[in-house]
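Q: here is my input, please return the structure:
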Amino acid sequence: LAMLRISGRGGSVDKGEAVKLMASAAKLGEPKAAYNLALLYLDGQTLPQDVKRSAELLRQAADAGLPEAQYALATFYKEGTGVAKDPERAVRLLQAASLADNVDAEVEYAIAMFNGTGTPKNQPAAVALLRKASRQGSAIAQNRLAWVLINGVGVSADKVEGFKWHLVAKTAGKGDPELDKQLSDLPAEDRAKAEAAAKKWLGSK
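A: Presented below is the predicted three-dimensional model:
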């Protein structure tokens, strides 16, 4: 009902009533209500901006297992928004959210593992997670996967597969001039294979 009130579906917009309903639901332990209320405190339009209160509500929702809240709270810990910076805690939250198939968390967790930021470096596991997120349609993951496959970092080089993902990411608006240049230097036969593989992937979506 709070979401209907805030959007004006099924009646007029009533943000004050929406906030009251959301707060009541959050107090009763509904994680989605706590998460949505946290976003309102973060946004600062419907409610006065209060990043600390936003962090508290995100923690409530994250502790209840809501992946979106785990990812958002991880960002807070990574950047020190409303909480003290804590890269290790951020990574633990990213890991939890990625296990629940939150694609944004998968990408961030993979990057953390690849670089050893807040967690032991594990490039093979990072690449496997980038593959998963790429198949789930993340253009950022596709771009990162293209880089590691083309340059053979943390995994055996596979230029055809790498440029396939580069071309797929490019269609989603995640272009990369440096990879474009490398693609133009690729032998014509391999370039044709990469283009065919990208076309096949895009056609299956």
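Q: only C-alpha atoms for contact and neighbour calcs from this point on.
A: Fine.
Q: buried stuff in the lengthiest helix in the chain?
A: In the chain, taking DSSP state H as the definition, the longest helix is helix 188-203. By neighbour count with 16 or more other CA atoms under 10 Å, helix 188-203 contains the buried residues 191, 194-195, 197-198.
Q: tell me the helices and strands packed up against whatever helix or strand Ala72 lives in.
A: Here Ala72 sits within helix 67-79, counting by DSSP states H and E. Helix 67-79 makes packing contacts with helix 51-63, helix 87-99 when contacts are defined by 3 or more CA pairs under 8 Å, 6 or more residues apart in numbering; DSSP states H and E.
Q: now the other sequence, so there's something to compare against:
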Amino acid sequence: MARAQSAADGVSNSPNVGAFPTEHILPSNEPKPQPFKKGGEAAPVPADPKATKPSGGIGVLDRMGVGLPALPPEKPYTGVVDEAYGAFQRGYYLTAFQKALPRAQLGDPAAQTLIAELLSQGLGVRRDSKNAAFWYGKAAEGGNPTAMFKFALAQMEGRDVPRDRKSADQWMKKAADAGEPTAQFNWAQSLTADNAGIKGLELALPYYEKSAAQGIADAQYAVSQLYMSLESVPPEKKAQARMWLARAANAGFDTAQLDMGVWLINGVGGKTELEEGFKWMKVAAYRGNVVAQNKLAHLYINGLGTPQDAVEAAKWYVISRRAGLKDPELEDFYLGIEDDQQKAAINAANKFRSAR
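A: Here you go, the predicted structure:
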């Protein structure tokens, strides 16, 4: 449940900037800049170009006859130095464990969470999921949001602790309310699962929104779908649906990339942009999304956002058909093209490798 699947999974650039011509940067009739000596007086240009010497790093203030100002004294750091976490960040896992353990035993939730992470992943020490669950539980009781989330997962799955759905839900909600983004998404998923229909979606939406705002792509995708589908969502939020979908697509969520292509081509949530829609469909297709591969074939056939290309259309149809997606319309198209086009499409499909 750490990353619950979206209901639509499997179903649903910047331009090159050329260099400016030289004449646009420095026209030939523009006077060339001359160096300045101290006092601001222009230095004469030597008649012999070989006599010109580099400045040796003279700064602008020096050229103006003004010395560099003294740097302000560096303020000493007076905060608490977390040596254990610092060692963890540098990859010194055993050192991190040794420095965190005494603090964990004294009840420090952050240190307890770090110990649990090291034990659960086997970093610097032997992997020990049972002891990891113990420390996650201690840290959760101490109020650490990450530990609350991890302990909720352990209780939900019955992994190294007794299975307890009620307690797991309580910890998941506490973690979500404490601001843990993945817990917010998972709690939203639980609300939709436990409350059928519109009610569950409306209960879940605030948690999806909080998670989306913290960068969870699954939540961003969910927000885009709910903004468009729920009648209770105000117009100003509905207008943001495509923006949230774009964020999920840019984060690499292939279902969002597929839907981004569909929305742009069909004008959903904004104006129709065929070329941009084609680009997103192609991105999702190369990521291995079978539905996007199927739709890309249709775009090539109809010349939507791209020139018509029978071989490319047939190639993407072959790729999606091999993945199990049947399409009678595309099958009729494929059987109607020339033999050499079919052969070229099959050869191209054989060379395709998903970018996942």
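Q: overlay them and tell me the TM-score.
A: Their TM-score after superposition, calculated using TM-score structural alignment, normalised by the length of the first structure, is reported as 0.91; 202 aligned residues with a CA RMSD of 2.0 Å.
Q: before we move on, the earlier item: which bit of the second structure covers the helix holding Ala72 of the first structure?
A: Under TM-score structural alignment, the counterpart of helix 67-79 of the first structure in the second structure spans residues 217-229.
Q: how close does Lys138 of the second structure sit to Thr95 of the second structure?
A: Lys138 of the second structure is 21 Å from Thr95 of the second structure, where distance means CA to CA, to the nearest Å.
Q: ditto for Ala310 of the second structure
A: 61 Å.
Q: give me the element Ile150 of the first structure is part of.
A: Counting by DSSP H and E, Ile150 of the first structure is found in helix 139-151.
Q: against the second structure, where does that helix fall?
A: So helix 139-151 of the first structure sits over residues 290-302 in the second structure, by TM-score structural alignment.
Q: ok, average deviation of that stretch from the first structure?
A: With mean CA distance after the TM-score superposition for the first structure, stretch 290-302 of the second structure departs from the first structure by a mean of 0.9 Å once superposed.
Q: on that earlier part again, settle it for me: which of Ala310 and Thr95 of the second structure has more neighbours?
A: Shown here are Ala310 of the second structure and Thr95; by other CA atoms under 10 Å, Ala310 has more neighbours (21 against 16).
Q: my guess is that one meets Tyr300, correct?
A: Yes: taking CA atoms under 8 Å as the definition, Ala310 of the second structure is a contact partner of Tyr300 at 6.9 Å.
Q: and stretch 187-201 of the second structure, what's buried?
A: Applying 16+ other CA under 10 Å to stretch 187-201 of the second structure flags 187-192, 200-201 as buried.
Q: Leu167 of the first structure maps to what in the second structure?
A: Per TM-score structural alignment, Leu167 of the first structure is aligned with Val318.
Q: tell me the contacts of that match?
A: 345-346, 349 (CA atoms under 8 Å, 6 or more residues apart in numbering).
Q: does the closest residue to Arg144 of the first structure other than its chain neighbours lie in a helix or a strand, and which?
A: Among residues not flanking Arg144 of the first structure along the chain, Leu130 sits closest, at 7.4 Å (CA to CA, 6 or more residues apart in numbering). For Leu130 of the first structure, the enclosing helix or strand under DSSP H and E is helix 123-135.
Q: ok, average deviation of that helix from the second structure?
A: Counting by mean CA distance after the TM-score superposition for the first structure, helix 123-135 of the first structure comes out at 0.8 Å.
Q: by contact count, what packs against that helix?
A: Judged by 3+ CA pairs under 8 Å, 6+ apart, the packing partners of helix 123-135 of the first structure are helix 103-115, helix 139-151.
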